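Student: my questions are about this predicted structure, shown below with the sequence.
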Amino acid sequence: MAALNIVLYEPEIPANTGNIGRTCVATGTRLHLIEPLGFRLNEKEIRRAGMDYWKDLDVTTYINYQDFLDKNPGAKIYMATTKAPNVYTEVSYEPDCYIMFGKESAGIPEEILVNHQDTAIRIPMIGDIRSLNLGNSVAVVLYEALRQNNFENMNLEGHLKKFKWE
């Protein structure tokens, strides 16, 4: 079974990474963390944001971006950045693609982006807003990729405990 992949390049805020980890568990998505991290993975903020889901997370860490590339040869990588020419809904996400997000304070470095201009994507915003929160950005793009892949293996219907929908 193919699984989407979220890549965080040098994340700085533990609560963001914890929330993203919880989203990954809920969607069957793999999480990849490229060091250096702005926190330790055993910090209380990660556990609080990820709740009791962190133990179920498929997470891999890499010592740097080159280590990530070496261990994932041929990976199709979409780069989420405010500098992108493409809106995130204008591309077709493969079932096993990688979607990379940069660190909260600076995004993905331009020396990386220049090699991925054709797969750089952006979330539209108005005015001079610098960016959305990292956890929100991941959720927006990830759920579009999941939608395009028909929410494979996900629960598509909820049920009330006491009542039935009419």
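Tutor: Thanks, I have the structure now.
Student: contacts and neighbour counts: CA atoms only from here.
Tutor: OK.
Student: how many other residues sit next to the closest residue to Arg22 other than its chain neighbours?
Tutor: Nearest-residue entry for Arg22: Gly50, 4.9 Å, with adjacent residues in sequence omitted and distances by CA to CA, 6 or more residues apart in numbering. Burial of Gly50 is recorded as 24 neighbouring residues (other CA atoms under 10 Å).
Student: what sits up against stretch 131-145?
Tutor: Outside stretch 131-145, the residues that touch it by CA atoms under 8 Å, 6 or more residues apart in numbering are 6, 16-17, 19-20, 23, 82, 88-89, 92-94, 99, 101, 104, 123, 125.
Student: here comes the other one, which I'd like you to weigh against the first:
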Amino acid sequence: MRIVLYQPEIPPNTGNIARLCAATQIPLHLIEPLGFSIEDKYLRRAGLDYWEHVQVQTWPNWAVFLRSKEPGRLVFTSARKGTMHHLFAFQPDDFLVFGPETRGLPDELLPGDALCVRVPIWGQVRSLNLSTCAGIVLYEALRQTGMLPEAANQ
């Protein structure tokens, strides 16, 4: 399982997701351009002192990432389309791809046969926070694939 952030824009969201990745030992891929510097103090603050435990790799663009990525399915996320996350059948080698906070994943990134998931929203909001969605989707994927350790924090 891996998390991919396509052109993330808000440092605290990426910092929170990096912390999530450190907590679950899940690699984090960042696709440039980024809306901030990796040295950004807000990014570091959100990740606290966990950055040394994050397996993070930055890619100059989507095409380079695709050419270089390890085997595994790309599972795209959307605020409005796709299978609800708890009904989707995740696999252990999936790349969970999240789009930029203000605009989501561009249509040209999603091939016609793209696997797409969404976290259902039934309240009066347009979307959930990126780091909240990443946590929800990742933990469901880990649960489904048996990758949640039974003895965590014991």
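Tutor: Cool, got the structure. What you are looking at is a predicted structure, and each value in this text was computed from that prediction instead of being measured.
Student: so how do I select the buried members of the contacts of stretch 131-145 of structure 1 in PyMOL?
Tutor: In PyMOL syntax, the buried subset of the contacts of stretch 131-145 of structure 1 is picked out as below (16 or more other CA atoms under 10 Å):
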select buried, resi 6+16+17+19+20+23+82+88+93+94+99+101+104+123
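Student: quick one on the thing from earlier: what is the equivalent residue in structure 2 for the residue nearest to Arg22 of structure 1?
Tutor: With the correspondence set by TM-score structural alignment, Gly50 of structure 1 lines up against Gly47 in structure 2.
Student: how about residues contacting the helix or strand where that match lies?
Tutor: Secondary-structure element containing Gly47 of structure 2, defined by DSSP states H and E: helix 41-47. Outside of helix 41-47 of structure 2, the residues within contact range by CA under 8 Å, 6+ apart are 11-19, 51.
Student: secondary structure and distance to Leu66 of structure 2 added to these, as CSV?
Tutor: What follows is the contacts of helix 41-47 of structure 2, written out as CSV (DSSP: H, G, I helix; E, B strand; the rest coil; distance: CA to CA, whole Å):
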residue, secondary structure, distance to Leu66 of structure 2
Pro11, helix, 24
Pro12, helix, 26
Asn13, helix, 23
Thr14, helix, 21
Gly15, helix, 23
Asn16, helix, 25
Ile17, helix, 21
Ala18, helix, 21
Arg19, helix, 24
Trp51, helix, 25
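Student: translate Gly38 of structure 1 into the numbering of structure 2.
Tutor: For Gly38 of structure 1, the residue aligned by TM-score structural alignment is Gly35.
Student: list the contacts for its match?
Tutor: For Gly35 of structure 2, the contact set (CA under 8 Å, 6+ apart) comprises 7-11.
Student: checking those against structure 1: which ones persist?
Tutor: Of those, the contacts whose aligned counterparts also meet in structure 1 (both residues aligned by TM-score structural alignment, their matches' CA atoms under 8 Å) are 7-11.
Student: restricted to helices, list these.
Tutor: Applying DSSP state H to those, the entries found in helices are Pro11.
Student: which one of the kept ones among the contacts of Gly35 of structure 2 is nearest to Gly112 of structure 2?
Tutor: Ranking the kept ones among the contacts of Gly35 of structure 2 by separation from Gly112 of structure 2, with CA to CA as the measure, puts Gln7 on top at 21.4 Å.
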